[in-house]
Every structure is written in structure tokens, then in C-alpha cells.
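Visitor: fold the following for me, if possible:
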Amino acid sequence: MSPKAGPAETRDFYIGLTLAVSSSIFIGSSFIVKKKALIKLSTHSTRAGDGGFGYLREWLWWAGFLLLAFGEFCNFLAYAFAPATLVTPLGALSVLVAAVMSSYFINEALNLLGKIGCCLCILGSIVMVVHAPEEETCNSLEELGRRLQDPAFITYGVLVLIMAMLLICYYAPRYGQTNILIYITICSVIGSLSVMACKGLGIAVKEFFEGKPAAQNILTWICIFCLIVFITTQMNYLNKALDMFNTSVVTPIYYVFFTSSVILASCILFQEWMRMNTQDVLGTLAGFGTIISGIFLLHAFKDVNISWTDLPSTTRSNDKNGSTKNTTFLSLNHVDRNGGNHLIEDEEVTLLDDLESGRIRENHK
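Guide: The predicted structure is shown next:
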């Protein structure tokens, strides 16, 4: 956070921060509510992953949709007050909320490594908040219009649209139900453009309340149109990913892909990183790396049945002769032929340190 920012910038920064955190809570909750609706529908209706739209008649899905909509609305307002470099990475908190709630409401296990991953997400978010740029670099629709004409951003936008169309038309019908990256990549690259449109609409809203004729600017309506199209596309393919794959897998991978895409698009369009010193850039990258590490722990070891009781523990005790004895208890996880992880048995391995009493030497004699 820039120490040179004035009172107005500081106020906007904390308003955006509060809205971003609130957004993550609502969005993380929406994943679970929508997942419960999709599970309920899978027993008597065509699944969303198979092209079904029965969830549109389920009130529980609409409750999740409203939570998501309110979360996105808070997110939209956050972009109006704080830079995208801060707002988007804080979406990691939605991963934490979804992971914790999934363990309670849809019986998706959250093991020890997952809990450590949640802690890393929180720590990484704090680091990013500390080092995020506080001052805005684009404060008017006129300036946004000039930035949109930058050849670098035009090239990025064209490449994103080509990639999305290729994935939607060719790869999704063939590999979407077996490869989780197909649906999530579509959501992520399209989502990066929706965030840029959201940022532009946020600027338009601020200008409107300042008494400027933002509603008469064609750029405002372009942002609204793009936001509707891009969010609708995201919603469709995110539903497919949630229906076909585990929530604890979809949420973290989606976060990493989506956040990386948004940061890249923000660097190209708003160039927020150009106003940051080396220390803040490194701090932001370190925070983002910490968050990714937490996301990795949540995802890579989600099926490993591990808890505090499974960790090796060593106690020391004295035998009758006064010699010291080290005892190590180790719980071994065995994997069956079907690939499932089950805690078959706890094997107690005892290691005796009798070197001081000379017992081992006598046995060798």
C-alpha cells in the first residue's frame, strides 16, 4: 500500500478492500449452494455437464445464483474503488470459504494439508494487501477509451477471443467432461475481459455520481454489453465444471487461472504495476505465490486421508535400567488397487535406543 496516497485514496482503498472481502464470502458460499442444487438434480434430471438446464427450475440453484450475483455486485463496486491488482487476488478467500463449507455441507473432506493451504491463502492475501498499489491509474472514461486503443491490449483481446472460441467449439464437446482445464480455461480467459469491462463500468458509475454525463458515453454501454455476454459465458461453463468435477478441485484451479489472466490483462490495460516500486512488486508477487502454494495444497492432496494424529510423534521415556528409550509412532496409509486412500491400520513401530546400556554390542558379540 503506497504511503504517499492522500486521505481520499486511502478511504477508497479500504472501501474497495472491504467490498472485495465481502464479495469473496458471498461467492464462496454460492459455490456450495449451487453444488448442492446440482447434486439434488443429478438424481432425476439431465446433468449440467451433459447439456441439461434443469437447474433453472430448482430454487436452491437460484439461491446460489443470487448469492453469486450479490458477491459479483460487491466485486464490481470494489473495482470502482481499488485497483484490480488488489481486488482480484483476494478472490482466494472465496476458495477458503468454499473449502471449509464443502467439508460441512456436502461432505467433501478438508484434511490437514487443506487447512494449512487455507492458512497460506490468508497470509498471502494479507501480504498482497500490504503491497498493493493504492492510487488509481485510470480514473475517467476518456482515459479508459485511450487505453483500449492500445495495440497491446487489442492483441490480447483478439487472442483471448480466438482461444475461447476454439475451446468452446472444438475441445469442450470432445474433452470437457474428462479434462477439468477445458471448462476452467474458458471461464478464466473470458473472465479476464469481464473484469476489465467491470472496471470500466465502475469508472462510469463513479462519473455518473460525480455529475458527469457517463450515461451518454458509448463506452459505458459497450462495457455493459460485454459484461453481460462474458458473465453469461462464465456462468455456463462454471456450472459444467462444478457438475462434472469436485468443488475442492474446481474452485482452486479456477482461482489460479482466473487471477493470473486478470493480472495479465490489468498489466496490459491499466499498467498498475508501472507505479509500484521494486519492493511492492516483489511483495505482491510473493503474496500471490503464497496464495498459489495454499491453493496447491488444497488441490493436490485433497484425497489424502491425513490429520494431526497421522503425523509421526516421538516421546522419550526411561526403562528400568535408566537407559533412554525413543519411541516413534507412525500411522501408515495404504492405497488399495482401485486408487482409493483408506486408513487400513495403524502400525506401531518402536525404536529402542540401547546404545548407552551396551545391549546391542553384546548381541553382536
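
Visitor: for the rest of this, base every contact and every neighbour count on C-alpha atoms.
Guide: Will do.

Visitor: what's near enough to touch the most centrally placed residue in the chain?
Guide: The residue at the geometric middle of the chain, judged as the C-alpha nearest the mean C-alpha position with C-alpha atoms, centre = their mean, is Tyr255 (3.0 Å). Under the criterion of C-alpha atoms under 8 Å, 6 or more residues apart in numbering, the contact partners of Tyr255 comprise 91-92, 95.

Visitor: here's the other one to compare against:
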Amino acid sequence: MAMAETRDNVIGLILAVSSSLFIGSSFIIKKMGLKKAANNGKSAATGGHSYLYEPWWWAGMISMIAGEVANFAAYAFAPAILVTPLGALSIIVSSVLAHFILEERLHIFGMLGCALCVVGSTSIVLHAPHEKDIHSVKEVWQLATEPGFIVYICLVAIMVCVLIFRFVRSHGQKHMMVYIGICSLMGSITVMGVKAVGIALKLTFEGMNQFVYFETWIFTVVVIGCCLTQINYLNKALDTFNTAVVSPVYYVMFTSFTIIASIIMFKDWAKQEASQIATELCGFVTILSGTFLLHKTKDMGNKPADGAVHSTSEDPDDNTKTPQSQTNQI
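Guide: Sure, this is the predicted structure:
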């Protein structure tokens, strides 16, 4: 029995590492496609969808899907306490590839911010409460329609709507937290929906058809809608900002909101000890510190060397630069 458990953990470890490799690489491959598409048409940052005709973008999407499938499979073999923290490896993969392939340099303080993000996220994940076992879609629906989670969904919907209709047009191309905030907030709802759909598929394969219940289809529609929104605004973030910064900040915010949503929905916070709660709070402070450092130093590694800085606008994130100045920055 012990050998079987060890073998399962090794399989889960391999799948989790593979997932990080695929997902980390997908950020780079998708941005390569976005850059090619921008040269041939309207960029994603300005509302264009020419990237849909770019093979590199689709290769990145396939890589991301493969990573998510591997990550989902890893949970079938190894405990979440082993699999989830390994998601931070995708940040390292993305940063290293961005450094060598896209020539997007991280300043030393950016590297420190990335390290703080990884440490903080890992601390939270390792001490997060375990989810209760779910045995039916109706049980998930009951949890999802309780007052606490309904309030969370309403708050997420309000914040996403404010970001989309109030700040995307005016601040989206200057402040990456607008795009990433939308992706992360929607992502926390996506994960809850994916869990419900996953349970439905698992039970259906075992002979108990869950697709005869309307709850299953509602969860499916929620997952599709949230995923499409995430993809749209993640494309905008990648097309506008440094990939080596987008990847860790997105991971941190997505992980944080997902843990919050899970705690509210499954109410496992009641089983935590004071030391666990204190560790999670320290993790959040570490994440906030790393995110702030990343955000404030995101352009320090991309300063043009030959005085080209004078040919650009004063705002490092302003996309109204001339084509030549954009080339120098990249």
C-alpha cells in the first residue's frame, strides 16, 4: 500500500511539473502569436481579434489547455498540498523563457518581487484549509447558493463590471492590474464551476448521469462564460505589458481569490487553528509586498540603452510610442 501511494505521488508530481512547464510556456508562445498578429492587423490591446488567425497563438492555447488537463489529472494521484504549490513553477518557466526568447528583462528588484510572490502564495496554499468531499452536483449547488457565497459572487460581479465599463478604456493600457484583476476575479468563480462540472463528469462516467440536472448545465455555462472573459483580458494584458511581470502577478491574484472563494463556499475556515490563520495572513502580506515591488519595477529592466528613452513618451506603459521606440523597448 505504501509503495502504491508513493508511486501515485510520483505520478502526480510529474503531472504537476509538466502542467507548470506547459502553462509557463503558453504565456510566451501566445505573446509571440499576439506580436505577429499585431504586425498584420489590429492588436488585442486595442480590441482586435486578428490573433485568432495566428498559428502561434493557437499553439499557446493548446499548451495552456494541455497544462490545465495535466494539472487536473495530478489531483487524481497526489494530494493538493503537493500539487497546488507547484503551480508557482509556471512563473519561473515564463520568466526564464521571456528573458531569453522575448528579451523582456526583469530588474533585480523584479526578481525579488517574483520570489516574494512565490513564497507568499506557497505559504497560503500550504496552510489553506482542506475542501470537504463533494459527492453530487446538487451538493455543490447547495453550497453555491448559500448566502455567504452569493454575497461573494455579487461582489465579484460588481467589481468586474466596474473594471470593464469604467476602467478598461481609460486605464487598461496603463495599469495592468485592471486586466489582471478581471481575469483573477473571474478565475475564482471559474474554479468553483470547474469543480462542479468535474464532479458531474466523474459521477456520469461511474454510471450516475448528472447531466439530467439543470444545475450541471448552469455550472457549465458559467465555466464557459468566465473562461472566455479570462482569455480575452489575459490576451490584452500579455499584449500590453511585460510577460515576466504579468505571469507572477496573475498567478498570485488568481491563487488568492480562488482560496478566498473556496474558503467561503466550503466553510473549511472553521476547522483552522490560530497558527494556520496567522500564517495565511503573513502569506497575504508577503504577496502584497511582492506584487507592489513587481508593479513599481516592471519597466526598470527594459530601459533603452542608447538614449532611445528620449524618443518615447514619459509614461512607460503608454502605447502611443512610435514603432521604432516600441522595437527598442522589446
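
Visitor: related to what we said a few turns ago, of the contacts of Tyr255 of the first structure, which is the most crowded?
Guide: Among the contacts of Tyr255 of the first structure, Val95 has the most neighbours (other C-alpha atoms under 10 Å), with 31 neighbours.

Visitor: ok, now which ones touch the residue in the second structure that that residue lines up against?
Guide: In the second structure, the residue equivalent to Val95 of the first structure is Ile91, according to TM-score structural alignment. In this structure, Ile91 of the second structure makes contact with 24, 244, 247-248, 251, judged by C-alpha under 8 Å, 6+ apart.

Visitor: list only buried entries from those residues.
Guide: Buried by 16 or more other C-alpha atoms under 10 Å: 24, 244, 247-248, 251, out of these.

Visitor: quick one on the thing from earlier: wait, which of the contacts of Ile91 of the second structure is closest to Ile62 of the second structure?
Guide: Set against Ile62 of the second structure, the nearest of these by C-alpha to C-alpha is Gly24 (12.3 Å).

Visitor: quick one: the closest one and Ile92 of the second structure, what's the gap?
Guide: From Gly24 of the second structure across to Ile92 of the second structure, the span is 8 Å (C-alpha to C-alpha, to the nearest Å).

Visitor: same question, Ala70 of the second structure
Guide: The span separating Ala70 of the second structure from Ile92 of the second structure equals 18 Å under the rule C-alpha to C-alpha.

Visitor: same deal with Ser26 of the second structure?
Guide: Distance, Ser26 of the second structure to Ile92 of the second structure, using C-alpha to C-alpha: 13 Å.

Visitor: these two: which is more packed in?
Guide: Just comparing Ser26 of the second structure and Ile92: by other C-alpha under 10 Å the higher neighbour count belongs to Ser26, 27 against 21.

Visitor: who's in contact with that one?
Guide: Ser26 of the second structure sits next to 59-64 when contact means C-alpha under 8 Å, 6+ apart.

Visitor: in which helix or strand would I find the aligned partner of it in the first structure?
Guide: Superposed on the first structure with TM-score structural alignment, Ser26 of the second structure falls opposite Ser30. Element membership of Ser30 of the first structure, judged by DSSP states H and E, is helix 7-41.

Visitor: in that helix, what's buried?
Guide: Neighbour-count burial for helix 7-41 of the first structure, counted by 16+ other C-alpha under 10 Å, picks out 9-10, 12-17, 19-38, 41.

Visitor: do a quick rundown of the helices in the stretch 151-300 of the first structure.
Guide: 151-166, 172-175, 180-209, 218-244, 247-269, 278-300 (DSSP state H, counting those that start in this stretch).
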